[in-house]
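here is the input, now give the coordinates:
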Amino acid sequence: MPIVAIAGGTSIGIGRSIIQAILQTYPNGEWNPIILSRSQKQPAWFSTLERKPEIKAVDYKDASTLLSALKGVHTLISVILAIDGTHASSQVALLDAAVQSDCKRFVPSEWACGPKGVLKVDLLAAAKTPVWEACEKSGIEWSRFNVGSFMNYLGIGCGENEDEACAGVDREGDMPDGSGSFLISFVSDTAELLVKDDGTVPRVTMTEIGDVGRFVATALELERWERDMDVAGDTVRLDEVVDIAERVTGKKFDVRRLGRKELEKQVETLVSEQDMLKRMWVQLKLMMLDDEVGSAVLKPVVNELCPGIQAISVEKYLTKYWAKKGL
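Purely as a prediction, here's the structure:
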């Protein structure tokens, strides 16, 4: 059975989603998942698994630990998120070890907007472009899994099912109410509506984290991967999301309209190192205003390659977690 290694796979979000999906998709062990982690400690969510994958402790600064862990691995998928400034170097270390270990495929840690959008957001560009350049030079087959915005931000505050709805998404969005939501908050029934210069509202691709895992797991059986393995859960205009939210909850949201000029002024004030995360959220909004395929809008590449997986729509997601909660 081929081995797929998930670097950072103990994480409660993308890591858990991919591991669970592989185990569910291949109950007879057609693909054997292992996890690379800085620690062999099992995460709490392992208690829900009937079959627990092996966790191999690695040091991203010690090539020998990576080479040892990758023996016999067919596909290496990275979901690591290093917030200590080592994100790019850790991924390049993984890539180098994958090449030396004769891995067939490498997936760098993307799991966000498309590559055109990455280049418009300073924090993302600094972390990702050096990895892309190294991948191009490596000669290994590599692919980016781009998924747009996580639909799970819409689950923040939904009550007893919030852990399930959020699926491990980081509550770090910049909504003024401090909920950790992004663009729309069900905690305060408020929304930031991005409006283009011509008065229209941009589209955005949103994908639920569980669906990401299912698409990745199913794609393992494909003989060939595209360079950009875009996953598109649902592509909607932001005003449509607000309309659905109001209809499902029965509440009226307080909507603040934001245009390019105001956002550009905000970016100009966010120049210190301490402001980099705030700057990222504002630049993401500016990127969304471009309404560009390959940025915040993604083509359903993996959806078409794996037609057996049906992604949940924004309306079905909101109905599942928010219906009648506003009544």
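
switch to C-alpha atoms for all contacts and neighbour counts from now on
OK.

tell me the centre residue of the chain?
The centroid of the chain falls nearest to Trp111 when counting by C-alpha atoms, centre = their mean (3.2 Å).

would you agree that residue is in contact with Lys128?
No - using C-alpha atoms under 8 Å, Trp111 is not in contact with Lys128, being 11.2 Å away.

to compare with the earlier structure, here is another sequence to fold:
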Amino acid sequence: MVKIAVAAPGQVAREIIEGLVATGKHEITTLARRDLLPEEIVKGTTPVKVDFHKHEELVKALQGVHTVLSFVAPHNDPEATAQKTLIDAAIQAGVKRFAPSEWTVSRFTHIQWNASKLLIRDYLEEKNKNGKVIEYCLFQPGLFTDYHVNENINKHLQTNDFLPINFANRRLLAPGSLEPRFTATTIRDVVNIVVKAVEYEGEWPKIGGIAGETLSLAQELAIGEKIRGKKFDVEFVDVENLRKGEYNGSWVKPLEHPSLRDLDEETRAAFSKMAFRGFLLALADGDMVVSDEWNRIFPDYKFTGVEEFVSKFWAGKP
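Modelled structure (predicted):
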């Protein structure tokens, strides 16, 4: 058993917390900026309200903690101040392992709202440059396969359907061609791998790719048309126009993440368009593919592929 602290427990975090609680092996504390609502508290955990900018307060909260899993939203911490303070406190408190707020793809050239993740990577590297003071891993599962469905099928993770392929309306937006590839991993597989990683007795890899399946848009399209039973409307968006900051696609999926709920409709629409453009450029440049370090550490674990996952939801639906 180890004592685990989960910082900023949002949707993905609560799915992982549920998995850790289910093992019955760990003592889990959640650290949040505010008092959590009853429905936000996972049974079996201890919620603690903290100020992520107060070093001593965090050191106190982390006493006896073995592993810290951070989910601090990068757009709420653009200078990475909160996570840097959390890392410093973890080191002083004697925390053995730290997982910074990654939980997505590995490159952010076109996903600028995640830029503070890069600051944290550099910060952790700097902290360990003269000898390891804290073990850490960048957990990177790519995109969630769950986003292929158009309704919430998980207890906590909302399925935003923020993908260039839309199974509900049988359409696909492609940046230039159907060759771009991406990695998709189900939230269940991410949870299971993190649970195994917490119990793993070896040293964590610095880069922790979790690769459910890596496939091209052409393969995605074939899966979609096979399961949905009809041809999809395929639209190609000019990549050079995207690089110039232009987006002329016929549709954009509005972002519905809880962290954006306070934005007015016009601002949300503008951000969604910007994000979708960045997403398509990231696809075109191969930024949506992650590595497979945890797959190789746990070679016997069977991941759920995209076709297997979506067929359970879409098969037979009009």
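
what does the residue nearest to the centre of structure 1 correspond to in structure 2?
Aligned counterpart of Trp111 of structure 1 in structure 2: Trp103 (TM-score structural alignment).

now the residue nearest to its match when sequence neighbours are not counted: how far from Tyr247 of structure 2?
In space, and not counting its chain neighbours, Trp103 of structure 2 is closest to Gln140: 5.0 Å by C-alpha to C-alpha, 6 or more residues apart in numbering. Per C-alpha to C-alpha, to the nearest Å, Gln140 of structure 2 is found 28 Å from Tyr247 of structure 2.

kindly report the same for Cys137 of structure 2.
35 Å.

kindly report the same for Glu307 of structure 2.
Distance of Glu307 of structure 2 to Tyr247 of structure 2, given as C-alpha to C-alpha: 30 Å.

which one's more surrounded, those two?
The residue with more neighbours, out of Glu307 of structure 2 and Tyr247, is Tyr247; 20 against 17, by other C-alpha atoms under 10 Å.

would you agree the more buried one falls within a strand?
No - residue state for Tyr247 of structure 2 (DSSP: H, G, I helix; E, B strand; the rest coil) corresponds to coil; a strand is not indicated.

residue contacts, it?
By C-alpha atoms under 8 Å, 6 or more residues apart in numbering, the contact set of Tyr247 of structure 2 is Val237, Asn241, Lys273, Arg277.

what's the match for the third one in structure 1?
Taking TM-score structural alignment for the superposition, Lys273 of structure 2 sits opposite Lys278 in structure 1.

distance from the helix or strand containing that match to structure 2 after superposition?
According to DSSP states H and E, Lys278 of structure 1 maps onto helix 276-289. Relative to the matching residues in structure 2, helix 276-289 of structure 1 has an average distance of 2.8 Å after the fit, by mean C-alpha distance after the TM-score superposition for structure 1.

in structure 2, point out the residues matching the helix or strand just after that helix.
For helix 276-289 of structure 1, the following helix or strand on the C-terminal side (DSSP H and E) is helix 301-305. Matched against structure 2 by TM-score structural alignment, helix 301-305 of structure 1 falls on residues 293-297.

list of residues touching that stretch?
Residues from elsewhere that reach stretch 293-297 of structure 2 (C-alpha under 8 Å, 6+ apart): Ile193, Pro205, Ile207, Gly208, Gly209, Ile210, Ala211, Tyr301.
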